[in-house]
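Undergrad: got a predicted structure plus its sequence, pasted below:
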Amino acid sequence: MSESAETAMLPAWDAVEGAERARELFATTFGGEAEGVWSAPGRVNIVGEHTDYNGGLALPIALPHRTYVAVARRSDRRLRLVSSAADGVAEVDLDAVGPVGTAGEVTGWPSYVAGVAWALEQEGLASGLPGLDVAVVSCVPTGSGLSSSAALSCSVAVAWDELAGLGLAGPADDPSDAGRADLVTACVRAENEIAGAPTGGMDQAAALRAREGDALLLDCRDGSVEHVPLDLAEAALELLVVDTRAEHSHAGGEYGQRRATCEAAAKVLGVPDLRTVAEAHVHSQDTLDHVLPRLADDEQRKRVRHVVTEIDRVEYVVARLRDSSRAPLHGATLENIAWALDASHNSLRDDYEVSCRELDLAVDAARGSWAHAARMTGGGFGGSAIALVDTRHLDEVTAAVAKAFADADLRAPAFLRAVAAAPAGRTA
């Protein structure tokens, strides 16, 4: 790569660097040595946006960019928390933690840590968890739609799991998917009820249940997963992530409004979730042409159309990836995947209305350069986009997006390479 493009790439720390940074912050803040360092990845979603809370399908990968936590047990039920991205030391009494809106509400980033203990105990997965001293460092960019919050909660979850002897995550060389699914449930409750972020579970599943070299096909209705081979390097392809620097937050009202609209539409249609509509659509039992007129509200019609067609696109892409396992990802297979990714962004922009100026600009610039396809990724209202690019044209696409932002007088975007990485676990 050229020097200018290389400097714009956000690097992923290796395990040694991440652990050293976390241990140094721990020692500087708390004194002494941490008992260990655990980490969890950010995630990028290839396709399947806003389907998780609708019982649908999603296809994320874990990123090599991770959050690292150096941790030591305490003899009491207190948390002492420090982050390289925040000032001061936060303290939380685990016995006083309660949901948002109650006297025990925990504010700010510590809620994502305290909420894990609360949820593990509420789920009956643990009792009387020890307090912790926790030092947090991360190379997952925050506010970028790459799930920095789930990386934090899941890294702490696997730390508590090991230190309290819960045995849910399993050893690194033989992870327990059933136990990790329980940890996903706890981390979702932590974010939903303690942090007040209405996430649907895809982020936590990617952080805890992904596998290196594979995309994770997640069935958000029953929590089952399938690992789908994703060897972009063999086909000389890159999945380029564009962090638009347009910050977003899952705790914001727009995300919750979309979820509420979908739930209201499902109630009108008399179905438990919009996945049911998608299944009927696929089997031609009840097409969208028949379903949408039953919704009097135009907003509901648009949201349902996105969710149903997005679930279809996940299945379509997975089928093409399975085909590519027998040959490199190129030709008609690549073109079909590219079509689905482009269609996903168009649907998110027009029907779900969660894109923004920066996301559209990144997508249009990548498409207008050498990218096979581009789309926003994550919850939207800011955050990141992805582009599927030939490795030989990575510089050109990166430069085209950067120029488009400069011409629009916007803050320069950042870039990172998305490679299917390992799930949460002990690092050192």
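TA: Yep, it's here.
Undergrad: alpha carbons only for contacts and neighbour counts from here, please
TA: Fine.
Undergrad: what's the next secondary structure element after the helix or strand that contains residue 312?
TA: Applying DSSP states H and E as the criterion places residue 312 in helix 298-324. Once the chain leaves helix 298-324, the next helix or strand it forms, by DSSP H and E, is helix 331-350.
Undergrad: the next helix or strand after that following helix: which residues count as buried?
TA: Counting by DSSP H and E, the next helix or strand C-terminal to helix 331-350 is helix 357-368. For helix 357-368, a neighbour-count test (16 or more other CA atoms under 10 Å) marks 358, 359, 360, 361, 362, 363, 364, 365, 366, 367 as buried.
Undergrad: now for the fourth one: which residues touch it?
TA: Residue 361 makes contact with 401, 404, 405 under the criterion CA atoms under 8 Å, 6 or more residues apart in numbering.
Undergrad: against that first model, consider the following:
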Amino acid sequence: MRTIREDAAAGVGAGVWRAPGRVNVIGEHTDYNDGFVLPIALPHAARATVRARQDGVLSLYSEQGQGPAVELDVRTLTPGGVDGWARYPAAVVWALREAGYPVGGADVHIDSDVPTGAGLSSSAAIECVVAAAFNDLHGLGLDRPELARLAQYAENAFVGVPCGIMDQMASVCARRGAALFLDTRDLSSRHVPFDIESAGLRLLVIDTRMKHDLADGEYAKLRAACARGCGLLGLPSLRDLDPRDLPAALARLPRDLVPLVRHVVSENTRVEQAVALLDAGEPRALGPVLTAGHLSLRDDYGVSCSATDLAVDAAVEAGALGARMTGGGFGGSVLALVDTGTALTVAGAVKRAFRRAGRRIPRIFAASASAGARRIT
């Protein structure tokens, strides 16, 4: 595939694009309930070298994959017909053609440093970088929210994961130094200052190395349960349940739905609290909001696990201002807000806790709010 990279870098109608992974500061599992979320884009990203070709062949190669390039005919792409990592870029090409855009084949060389299975949106990064590349190469004129919707549709309809749109919107719309305050109902958004480094803080990402996979069905079950709660309450979305009416609403629900509904409604409130604190220049006060979010994810929504709970507990005990899991749940990563001077102490304490528990040592790095998808050459 080296020739593809070299030819694309020099050829007509070719280039290199970049789309980042993301972490969600607060608002987990509210994106498919038309709620509010507050993600940032990571410095880690998927980079795609892409060159259009005229024979209808989609040639996909990943530096992180195993084996040769995957070659597909764009005219015969069908949902469920592609396995492994290649289903994500193939899904985007299929979605573009389904939407009526006359895109053809291409050589696509992907190199990503977004950890897979860590809840950091590695799949959305691949989808969004391919969507951005095809948009530019074919002059489609799609704006950023349209690119996000197309990438979401690709994952929903082709890959088969009923995800919300937060990951894709963060990947294409994020700005450096800001968090994206996103209303997932109408895709209205605002960039909120997130320059925590100047406040003497760091946001640590703790990859527990316990892989999660939204395609395993648990995510779909939660979404279906939330929809059932809406039906019983006569609401189009849990977003429409006023927090003041929550106690009365919970009294009308079967026992199994009570904690799920309580989490979604309270998480929307926590997003608004977080935004207000950032607008007021008080990022240190985010800590308790993060921890409260994790307790709700653990106790009410039931999507945490022993590894993410261990990381949160160890980080807070070592002096983190707050911590919570991020991503779809059942594994993945944890965010910890720490003072700059205690970052190494907290990281070391988390690693020791995992070692004592006989677990793989987590990967830990500091995350800064980065820019969204763009062409880089």
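TA: Received the coordinates, thanks. Since we're looking at a predicted model, the values are computed, not measured.
Undergrad: helices or strands up against the helix holding residue 312 of the first structure?
TA: strand 36-47, strand 57-73, strand 225-229, helix 253-269, helix 274-282, helix 331-350 (3 or more CA pairs under 8 Å, 6 or more residues apart in numbering; DSSP states H and E).
Undergrad: still on that earlier bit, of the contacts of residue 361 of the first structure, grab the buried ones for PyMOL.
TA: Selecting only the buried entries of the contacts of residue 361 of the first structure in PyMOL, with 16+ other CA under 10 Å as the criterion:
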select buried, resi 401+404+405
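Undergrad: closest to residue 425 of the first structure out of the contacts of residue 361 of the first structure?
TA: residue 401 (34.8 Å; CA to CA).
Undergrad: residue in the second structure paired with residue 116 of the first structure?
TA: Alignment note: residue 116 of the first structure maps to residue 92 in the second structure; criterion TM-score structural alignment.
Undergrad: not counting its neighbours along the chain, what's nearest that match?
TA: Excluding the flanking residues, the one nearest residue 92 of the second structure by CA to CA, 6 or more residues apart in numbering is residue 154, at 5.3 Å.
Undergrad: now residue 197 of the first structure
TA: Closest to residue 197 of the first structure by CA to CA, 6+ apart is residue 251, at 4.3 Å.
Undergrad: now residue 387 of the first structure
TA: residue 374 (4.2 Å).
Undergrad: measure the one you found to residue 27 of the first structure for me?
TA: 43 Å (CA to CA, to the nearest Å).
Undergrad: more neighbours, those two?
TA: Taking neighbours as other CA atoms under 10 Å, residue 374 of the first structure and residue 27 compare with residue 374 leading, 33 against 14.
Undergrad: which stretches in the stretch 1-150 of the first structure count as helices?
TA: 3-8, 15-30, 110-122, 148-163 (DSSP state H, counting those that start in this stretch).
Undergrad: buried deepest among these, which one?
TA: Greatest average neighbour count among the helices of the stretch 1-150 of the first structure goes to helix 148-163 (a mean of 27), per mean count of other CA atoms under 10 Å.
Undergrad: so where is that helix in the second structure?
TA: Taking TM-score structural alignment, helix 148-163 of the first structure hits residues 122-137 over in the second structure.
Undergrad: go on, stretch 413-426 of the first structure?
TA: Counting by TM-score structural alignment, stretch 413-426 of the first structure corresponds to residues 362-375.
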